[in-house]
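Visitor: Here is a sequence together with a model predicted from it:
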Amino acid sequence: MKKRFWSFLSLAVLLFLLPTMTHAAADSSIRLYLNEVKLESAVPPYLSGSTTLVPARVISEQFGATVSWDNAAHKMTVIRDEQKIEVFENSTLGYVNGVEVTLPAAPIVKSGTTMLPVRFIANLFDFTVQWDGSANAVYLKTPDVMESMNGLTELWSITSTATSVTLQAGSKLEANVFALTDPNRIVIDVPNAVVGGGLPRLGETLSQTVASSNPLVSQIRYAVNDPATSTVRIVLETNGQASYEISRPTVSKLTLTLKKPASGKRKVVIDAGHGGTDPGAISLTGKSEKTFNLSMALKVKALLDKEKEIDAYLTRSTDTFVTLDNRAAFANQLGADVFVSIHGNNFAPTSNGTQTYYYNSYSKALADTLHKYVVAATGFRDDKVRREDFRVIRKTDMPGVLLEIGYLSNKQEEALMFTNSFQDKVATAIVKGIKVYLGL
């Protein structure tokens, strides 16, 4: 069989077919795989007008081609098997095995690296290019790898948003979807499939997990369910019962839009940190954190009670002590959709800003959403979303976050935090963030 010339240049062909992509996207966000191996390059591909240029050195490093540069003639020569390509810097004139050709764009030298127009190369050689828009990744396959798949569907990615979970494959995706209880889960069986693309491989590992950013899905895992039929089973572990709608944007993509049963309201638990014998931090003027936390929680609860699609609950409504485990257990037994713990921070007099904490991966989207609204409401420094092993949010089965509204040790922030106007503004922001996250 005639040898094929397979190269990184295939990526640029695809990028050329996607004109809406920007130079920045190609440089920073697109991942490239060759036969399941991620490729890196010192100088990334980029668009020059309507033509994508790629570093020629990748040819020699990844594919065994011989690349040489004649500095006097400003000429680059690429030799691979029976093909000899000669191109010139800043010229659209080139030669393939001595035959004159016209390039779609002139090669250039960028940061000491020769960049080659890809459409010219792509038209000469055989290759397979596959694009996964969900994961923003390109997969290149050599003929032997394509042949070894023997008709199997390659599952590239499993991605989630606040409202859906999407499967993307390299070819037509057939799937059987059904729901199970005890525990609640949605199962997707994909027959005649193999795990590929950017997904972690199974190998000797019986199963793998994928982080979920969907509030109704606590975890996504997959494994080979039936080796005889090469069936890959994907399991979405749901927080309580969830209904779903299936859509197929393309023959190779399947999207499940998830939502709570129509008859039920969304349950939100608001946790006022500390309380009773646990005062929390003491502010500069001698006020206790537990008082601030409870005042904020009561205001948030009052606003949530006005929402027809939300049932709001408090872990404590008075100055009482509740253990961290009992706070999480209350939300878990309730089958809550969201858990929000409210706190005031404390460190040095110069410390300032609003922080938001999460622990479980499925809580990250909630943290990002709430943080945006709370920071805007406080007007304090954005002290970022952080991951920390706080027990009260680690043990919640549903998305849970801990809000550090501001610093009680900071004179300016403490003065605002105990005013009704500030608390009302922040409470409104918390409710807005919860509603946006829940899609209400």
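Guide: Happy to help now that I have it.
Visitor: alpha carbons only for contacts and neighbour counts from here, please
Guide: Noted.
Visitor: Neighbours of W69, how many?
Guide: 15 (other CA atoms under 10 Å).
Visitor: now do E245
Guide: 10.
Visitor: for A427, same thing?
Guide: Neighbour tally, A427, other CA under 10 Å: 24.
Visitor: for A376, same thing?
Guide: A376 has 15 nearby residues by other CA under 10 Å.
Visitor: ok, now the one 10 residues further on?
Guide: The local packing of R386 (other CA under 10 Å) involves 14 other residues.
Visitor: excluding its backbone neighbours, what's nearest it?
Guide: Y357 (4.9 Å; CA to CA, 6 or more residues apart in numbering).
Visitor: Tell me which other helices or strands the longest helix anywhere in the chain touches.
Guide: In the chain, assigned by DSSP state H, the helix with the most residues is helix 420-438. Helix 420-438 sits against helix 289-304, helix 364-378, with contacts defined as 3 or more CA pairs under 8 Å, 6 or more residues apart in numbering; DSSP states H and E.
Visitor: Which parts of the stretch 151-300 of the chain are strands?
Guide: 153-160, 164-169, 176-180, 185-190, 193-195, 207-210, 217-226, 231-238, 243-250, 253-259, 266-272 (DSSP state E, counting those that start in this stretch).
Visitor: one more structure, for comparison:
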Amino acid sequence: MWGVPVTVLRAACLLLASGLVLPCANAAQVKALRVWASPDSTRAVFDVSGPLEYKLFELANPDRIVLDIRNSTLAEGVVAPSAKGLLGPVRLGKQGKNDLRVVFDLPQGVRPKSFLLPPADKFGHRLVIDLFPKTKASREVVKSVEDVLPGDGRKVIVAIDAGHGGDDPGAIGASGTHEKSITLNVAREVAKLVDTQPGMKSFLVRDGDYFIPLENRYKKAREAKADLFVSIHADACPGACGARGASVWVLSPRGATSEAARWLAAKENSSDLVGGVSLDDKDNTLAAVLLDLSQGATMEASAAIAQIVLKALGRIGPTHRGYVEKANFVVLRSPDVPSILVETAFITNPAEEKRLTDPEHRAKLAAAVVDGIKSYFLQTPPPGTWFAANSNGKRGPSEHVVSRGETLSGIATRHGISLSALREANRIAGDGNVRVGDVLDIPPQG
């Protein structure tokens, strides 16, 4: 009895033009079964010897998910994992003569999703089953008008995302250090320092060894009503390339365009807000204008923050390049939360791997990131925040991020210093110019 199927997914060794699927000639062996639980989902990963054909379906009373893997065997020593997250006890056994059956007992109803992954890095073929709660509440919208208007001096919220996690280790150093471990340690250190700062509050996107889909990471930041999203990573360079140094990335214009198109296409079925304004009831032209305005402001803020953080990182060690880089990273695609990605160092460089495993160096990295974040909010306090409430009548910060339309003389006048002092502090020649996003040192008034 197959029960009521929720999904039937197959991957085969050969698909004929006629549409006939031929089973694999050799039995696909299940070599290991690993389970990872996050606050929002549970993931089961089967390490298998090659491509396979499988069927996944649901049974009720009691709730169970059943997985049948055709023409498959269990490797010696494979045992059922303990109950974890949305998974209760797991049972492994034969189904018929040649098939393998796995039964997942469930403490509650779930929405399953399954897919196969090809070999990558140190991993071979994998079958992944993700389980999500059926009763998960609909997602709250992000900042409302009340959140951004002047008020009680709320704390700015910094969402910190530790890259990779769970069955995704990220890059692996020569000594076996996993990127996912470095990013979590640095993210926790950043969060701890953020929470010590007046007017700032942290939100850890991932606070354990589990995987979160990339798109869900910036969505979590939006749900937390974050004012800034910072994704922490450790870079990699294949072979003995010798690359080193930290880098800071922002979303490329191409990535922003792609995400804008996706948002506009899905706006009728979404309760998301962009910059406090719902797109649900707007026609396509108006929605496109609102989204473009929101993304333009977000990207400009992201670039300004990235410049300051990169400069702060440069004070504790080399940077990979002397400028902020751009790429179409999925985690940076939030249209209304300024977002940056920090590559702390090259984990594939043995010297930098050693530093990344040193708690003292990680603390310096975290302090540099937080110094950059704090400098930005001091210079550009969001309305209604503690920074805005405490900026009146106080001397400006010691750094200035150049905005569109600003001139050196105008910046000097704004900070009450001479043009020559500003040029000297930043080693700008008499005919030198500045660009949008440049970070200038502001010398003390004399």
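Guide: Perfect, thanks for sending it. Computed from a predicted structure; not experimentally measured.
Visitor: List the TM-score for the superposed pair.
Guide: Remark: TM-score between the superposed chains equals 0.41 [TM-score structural alignment, normalised by the length of the first structure]; 189 aligned residues with a CA RMSD of 2.2 Å.
Visitor: re earlier: let me have the strands of the stretch 151-300 of the first structure in CSV, adding distance to V401 of the first structure as columns.
Guide: Below are these laid out as CSV (distance: least, CA to CA, whole Å):
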stretch, distance to V401 of the first structure
strand 153-160, 19
strand 164-169, 21
strand 176-180, 28
strand 185-190, 23
strand 193-195, 33
strand 207-210, 20
strand 217-226, 14
strand 231-238, 18
strand 243-250, 25
strand 253-259, 21
strand 266-272, 10
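Visitor: between those strands, which gets nearest to P143 of the first structure?
Guide: strand 153-160 (15.0 Å; CA to CA).
Visitor: That closest one - contacts with which helices or strands?
Guide: So strand 153-160 of the first structure, by 3+ CA pairs under 8 Å, 6+ apart, packs with strand 164-169, strand 193-195.
Visitor: Now do it and strand 185-190, the angle between them.
Guide: 150 degrees (axes from the mean of the first three to the mean of the last three CA atoms, to 10 degrees).
Visitor: For strand 153-160 of the first structure, which residues meet the burial criterion?
Guide: Within strand 153-160 of the first structure, the residues that qualify as buried are 153-160, counting by 16 or more other CA atoms under 10 Å.
Visitor: Among the residues you listed, which one sits closest to D311 of the first structure?
Guide: For the buried residues of strand 153-160 of the first structure, the nearest to D311 of the first structure is S160 (25.5 Å; CA to CA).
Visitor: The closest one contacts Q168, doesn't it?
Guide: No. With contact defined as CA atoms under 8 Å, S160 of the first structure does not reach Q168; the gap is 11.4 Å.
Visitor: What count of nearby residues applies to G400 of the first structure?
Guide: Other residues within reach of G400 of the first structure by the criterion other CA under 10 Å amount to 32.
Visitor: Distance of it relative to E86 of the first structure?
Guide: Counting by CA to CA, to the nearest Å, the separation of G400 of the first structure from E86 of the first structure is 60 Å.
Visitor: ok, the closest residue to I234 of the first structure other than its chain neighbours - contacts?
Guide: Leaving out its chain neighbours, the residue that sits closest to I234 of the first structure by CA to CA, 6+ apart is Y222, at 4.3 Å. By CA atoms under 8 Å, 6 or more residues apart in numbering, Y222 of the first structure lies in contact with 207-209, 232-235.
Visitor: top of these by neighbour count?
Guide: Busiest of these [other CA under 10 Å] is I234, holding 24 neighbours.
Visitor: who's in contact with that residue?
Guide: 187-189, 220-223.
Visitor: what's the farthest-apart pair in those?
Guide: Among the contacts of I234 of the first structure, D189 and I220 lie farthest apart (CA to CA), at 13.3 Å.
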